[in-house]
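Visitor: Here is my input; please provide its structure:
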Amino acid sequence: MHAPTSWFNLLTLAVLFVEIRGFISPHPNSHVDKLSSLHSINKGQMVQSRRYSSSVRTDNPSMSAVQPSDEWEVDVYSRPVKDARGKKLWEILICDSTGEFKHCQALPSNMVNSREVKKAIEKVIDDAPVKPKVVRYFRVAMQNMLNIALGGLDMQVIPSRTTYRLLEWLEQREKEVYPQMDGYNPNMVNPPGLDIRTPQTLPDALVADQYAFVALPISYFRNGEVSAENIGLGKLCPIDPSLPDDTMVQGVVIVTRRAKALAAWMTGLEVAFVRADLKKKEMILEVGISTQFYMVRFNENQRAEAQVFENGKRQANGIHFLAVQKEFDEEEVEGFWLLREASV
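Guide: Have a look, this model is predicted:
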């Protein structure tokens, strides 16, 4: 069991006794200056809730210097640049999960194979201040090659879209580095493909009883109110420092009597993000490198709440959260994931 946390008590209040400020898309029957109620529902339906804000603690914890991590993130792929011979530029990008350690290496197109990639990564490992125990990569297209290249090394290799520092670095290079290089061609940027995946159904034993949309101030994550020490199972992605301090981070709370089992199961999934499919009126859990799970269907009235959730994600550069708890009035959370939806 996890010790009760003041921020989670406030999250509970956000669900049960919602104080509205900056209220967005209220339900037609609600009043922005009064408390809003949740409605118990049958399994497979969405609980309705309201947005809130509350006071923020001022006792900011001291921050220690960031140390390199033993969890690495790797990308091997072509860039929108051609060399003097008209060949695509390929790169190996490696960073750790803190972003403190970074390595960039150009790779001739005739050396893009598992043997050469393995040799290059082994050299980086030998020279690194901290050796990796875990390596994550996010590209489906490179899955076979990277599994072969990394498979014989003494570390865990995980396909995952939680390569947050690597994706930030790629975004920065796509904006500031590649356009300045000779041979740059923006038309070579690979557009996202058509998504034809079909969500899997959650195991019956893990289907939740209730769901709710809620929100927390971004300051809770910046000042340490929510930290790796008090979230139970789960993980926190890095927060974009450019986001305003008054940003509200949208989230989904899953309530189930099997909260502990569900949270434990989710820790092995590499939870990537949650999204609302507004056309199909479904909540989808994205995990791993390409897997989807169907969570719940919402009705037309609840579609407005799902729209607010998606709008809030966009305003926060994809940042949102997923929480798992046994009851709405529990004083502890069994699992909590701060997530970022990003184009990969």
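Visitor: switch to C-alpha atoms for all contacts and neighbour counts from now on
Guide: Will do.
Visitor: elements contacting the helix ranked longest in the chain?
Guide: If you go by DSSP state H, the chain has its longest helix at helix 300-315. Counting contacts by 3 or more Cα pairs under 8 Å, 6 or more residues apart in numbering; DSSP states H and E, helix 300-315 packs against strand 210-217, strand 248-255, strand 271-277.
Visitor: Residue 12 falls within a helix, correct?
Guide: Yes: under DSSP: H, G, I helix; E, B strand; the rest coil, residue 12 falls within a helix.
Visitor: Give me the neighbour count for it.
Guide: By other Cα atoms under 10 Å, 22 other residues sit near residue 12.
Visitor: tell me the angle the longest helix of the chain makes with strand 248-255.
Guide: Calculated by axes from the mean of the first three to the mean of the last three Cα atoms, to 10 degrees, helix 300-315 forms an angle of 130 degrees with strand 248-255.
Visitor: any idea which helix or strand comes after helix 300-315?
Guide: strand 319-325 (DSSP states H and E).
Visitor: How about that next one, which residues are buried there?
Guide: Using 16 or more other Cα atoms under 10 Å as the test for burial, strand 319-325 gives 319, 320, 321, 322, 323, 324, 325.
Visitor: And the fourth one, how close does it get to residue 7?
Guide: Residue 322 is 15 Å from residue 7, where distance means Cα to Cα, to the nearest Å.
Visitor: again with the last one
Guide: Using Cα to Cα, one obtains 14 Å as the distance from residue 325 to residue 7.
Visitor: and the two most separated of the buried residues of strand 319-325?
Guide: Across the buried residues of strand 319-325, the longest distance by Cα to Cα is 20.4 Å; it joins 319 and 325.
Visitor: that older thread, which of the helices and strands packed on helix 300-315 sits closest to residue 145?
Guide: strand 271-277 (22.1 Å).
Visitor: tell me which residues in that closest one are buried?
Guide: For strand 271-277, burial by neighbour count (16+ other Cα under 10 Å) applies to 271, 272, 273, 274, 275, 276, 277.
Visitor: quick one: the helix or strand hosting residue 172 to strand 271-277, angle?
Guide: Per DSSP H and E, residue 172 falls inside helix 164-176. Interaxial angle of helix 164-176 relative to strand 271-277 (the same axes, to 10 degrees): 70 degrees.
Visitor: Which element is encountered next along the chain beyond helix 164-176?
Guide: Sequence-wise, the next helix or strand downstream of helix 164-176 (DSSP H and E) is strand 200-201.
Visitor: Which neighbouring elements make contact with the host helix or strand of residue 146?
Guide: Element membership for residue 146, per DSSP H and E: helix 143-151. Helices and strands touching helix 143-151, by 3+ Cα pairs under 8 Å, 6+ apart, are helix 114-127, strand 156-159.
Visitor: what about 6 Å?
Guide: The contact analysis (3 or more Cα pairs under 6 Å, 6 or more residues apart in numbering; DSSP states H and E) places helix 143-151 against helix 114-127.
Visitor: List the buried residues in the helix it packs on.
Guide: Residues 114, 117, 118, 121, 124 are the ones in helix 114-127 that count as buried (16+ other Cα under 10 Å).
Visitor: I have a second one here; can you model it like the first so I can compare?
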Amino acid sequence: MASGLAALLDDVAGIAKIAAASVDDVAGAAGRAGSKAVGVVVDDAAVTPGYAMGFTPDRELPIIWKIALGSLKNKFVFLLPGALLLSAFAPWAVTPLLMLGGAYLCFEATEKLMEAVGGHHPGEDLSELALSSEELEKQKVAGAIRTDLILSAEIMAIALADLSDRSLAVQAAALALVGLVITVGVYGVVALIVKMDDVGVHLSQRPDAFRRGLGRGLVRAMPHVLSLLSVVGTAAMLWVGGGIIVHGLHEFHVDFVPNLVEGARHAAAAALPAVGGVAGWIAYAAASAVVGLTVGAAVVAALLPFHRKH
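Guide: Predicted structure coming up:
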């Protein structure tokens, strides 16, 4: 009996070690894969707060919650199974799909820049005014979830590209972990951003001067913070989308543009050796954004005849 129990305990211990190793493997793979998608995460966190703007404070968190649930549905119902099917049957399609998504990000950013330069379109504003608050909320949430689908697809595809040498089970678990952690992190930050002005109002009503001043400062700062986030979101779309295009061209051995971008990185790092890593990264991001703007402008030009028909 004792020897049988000892053997059982040895088996349980062995299974536990295997499980622990698998968990470590999944966590490590998820961490490495998720870090590659950080640019898209920045984009997501910067873009999303705009969808909750213009609503009463009591609707801001419910709107973010609806978008977060839609994001989880995008990742776990559509993108995760699709990513695993791609990995199993068509791994060659990951890079072209990444580039297609990157081109869409470039297109979105370029349109935002064109709208910023040309001003708002009154027809769009009037169409929103014609909607009830409930209809407008549904429209904004649906738009946010559509944008999230593209960004989440980029995140999952970038992560999948870094997991190509792992087993299908590890890929599935790592992608699920990446999707969950990024969704919780992004929408947690977004919820904090959109409620920061309410925190400021609350602090401004406190009795002591320090908290009152801090609260008033937050209230005054939030419109500028949200404007800055809009700029950062647009820049991130160009940088991320352009970077994906550059990486895809390199994968297909079309190296003229990738060599130019890498050359900008090395030139900046050599010119500022004291901060070479940072300077190189900034130069790479800026060059990628230029590529993104070029691609976005080309897509806008290609779609212009279709806009004119409508």
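Visitor: Any idea what the TM-score comes out to?
Guide: Once superposed, the chains reach a TM-score of 0.20 (TM-score structural alignment, normalised by the length of the second structure), with 104 aligned residues with a Cα RMSD of 6.5 Å.
Visitor: And the nearest residue to residue 150 of the first structure once chain neighbours are set aside, how far from residue 95 of the first structure?
Guide: Using Cα to Cα, 6 or more residues apart in numbering and skipping the chain neighbours, the partner closest in space to residue 150 of the first structure is residue 118 (6.3 Å). Distance, residue 118 of the first structure to residue 95 of the first structure, using Cα to Cα: 16 Å.
Visitor: Could you pull up the residues touching the nearest residue to residue 297 of the first structure once chain neighbours are set aside?
Guide: Nearest residue to residue 297 of the first structure, sequence neighbours excluded (Cα to Cα, 6+ apart): residue 282, at 4.4 Å. By Cα atoms under 6 Å, 6 or more residues apart in numbering, the residues touching residue 282 of the first structure are 276, 296, 297.
Visitor: quick one: which of the residues you listed is nearest to residue 267 of the first structure?
Guide: Ranked by distance to residue 267 of the first structure (Cα to Cα), the contacts of residue 282 of the first structure are led by residue 296 at 19.9 Å.
Visitor: Tell me how many other residues crowd residue 301 of the first structure.
Guide: Other residues near residue 301 of the first structure come to 11 when the count uses other Cα under 10 Å.
Visitor: got a list of what it touches?
Guide: No contacts exist for residue 301 of the first structure under Cα under 6 Å, 6+ apart.
Visitor: and the host helix or strand of residue 174 of the second structure, how far out from the chain's middle?
Guide: Using DSSP H and E, residue 174 of the second structure sits in helix 168-204. Helix 168-204 of the second structure sits 11 Å away from the centroid of its parent chain (Cα atoms, centre = their mean, to the nearest Å).
Visitor: Which elements pack onto whichever helix or strand comes after that helix?
Guide: Scanning forward in sequence from helix 168-204 of the second structure by DSSP H and E, the next helix or strand is helix 209-251. Using 3+ Cα pairs under 6 Å, 6+ apart as the contact test, the elements touching helix 209-251 of the second structure are helix 38-47, helix 94-118, helix 168-204, helix 276-309.
Visitor: Report the angle between the longest one and helix 209-251.
Guide: Per the same axes, to 10 degrees, the angle that helix 168-204 of the second structure makes with helix 209-251 is 150 degrees.
Visitor: Check the last one too.
Guide: Taking the same axes, to 10 degrees, one finds that helix 276-309 of the second structure is oriented at 80 degrees with respect to helix 209-251.
Visitor: Which other helices and strands does helix 276-309 of the second structure contact?
Guide: helix 94-118, helix 209-251, helix 256-271.
Visitor: Mean neighbour count added to the ones you listed, as a markdown table?
Guide: Compiled in a markdown table, those are given as follows (neighbours: other Cα atoms under 10 Å):
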| stretch | mean neighbour count |
| --- | --- |
| helix 94-118 | 20 |
| helix 209-251 | 20 |
| helix 256-271 | 18 |
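Visitor: between these, which gets nearest to residue 137 of the second structure?
Guide: helix 209-251 (19.0 Å).
Visitor: Check the offset of that closest one from the chain's centre.
Guide: Mean-position distance between helix 209-251 of the second structure and its chain equals 12 Å (Cα atoms, centre = their mean).
Visitor: and residue 275 of the first structure, how far is that from residue 260 of the first structure?
Guide: Residue 275 of the first structure is 23 Å from residue 260 of the first structure, where distance means Cα to Cα.
Visitor: Follow the chain on from the longest strand seen in the first structure and name the next helix or strand.
Guide: Longest strand of the first structure, by residue count under DSSP state E: strand 71-82. As assigned by DSSP H and E, the chain's next helix or strand after strand 71-82 of the first structure is strand 88-96.
Visitor: Just send the helices and strands packed on helix 276-309 of the second structure back as a markdown table, with distance to residue 156 of the second structure too.
Guide: Listed next are those as a markdown table, based on distance: least, Cα to Cα, whole Å:
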| stretch | distance to residue 156 of the second structure |
| --- | --- |
| helix 94-118 | 10 |
| helix 209-251 | 13 |
| helix 256-271 | 23 |
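Visitor: Please identify the buried residues of the helix or strand residue 105 of the first structure falls within?
Guide: Using DSSP H and E, residue 105 of the first structure sits in strand 102-107. For strand 102-107 of the first structure, a neighbour-count test (16+ other Cα under 10 Å) marks 102, 107 as buried.
Visitor: could you check the angle strand 71-82 makes with that strand?
Guide: Relative orientation of strand 102-107 of the first structure versus strand 71-82 (the same axes, to 10 degrees): 40 degrees.
Visitor: Give me the residues contacting strand 102-107 of the first structure.
Guide: With Cα under 6 Å, 6+ apart, strand 102-107 of the first structure has contacts from 90, 91, 92, 93, 94, 95.
Visitor: cutoff 7 Å now
Guide: With contacts defined as Cα atoms under 7 Å, 6 or more residues apart in numbering, strand 102-107 of the first structure is touched by 90, 91, 92, 93, 94, 95, 96.
Visitor: Now flag whichever of the residues you listed is closest to residue 71 of the first structure.
Guide: When those are compared against residue 71 of the first structure (criterion: Cα to Cα), the nearest one is residue 96, at 5.7 Å.
Visitor: and the gap between the closest residue to the closest one other than its chain neighbours and residue 301 of the first structure?
Guide: In space, and not counting its chain neighbours, residue 96 of the first structure is closest to residue 72: 4.1 Å by Cα to Cα, 6+ apart. Per Cα to Cα, residue 72 of the first structure is found 43 Å from residue 301 of the first structure.
Visitor: Since that was my last question, I'll sign off now.
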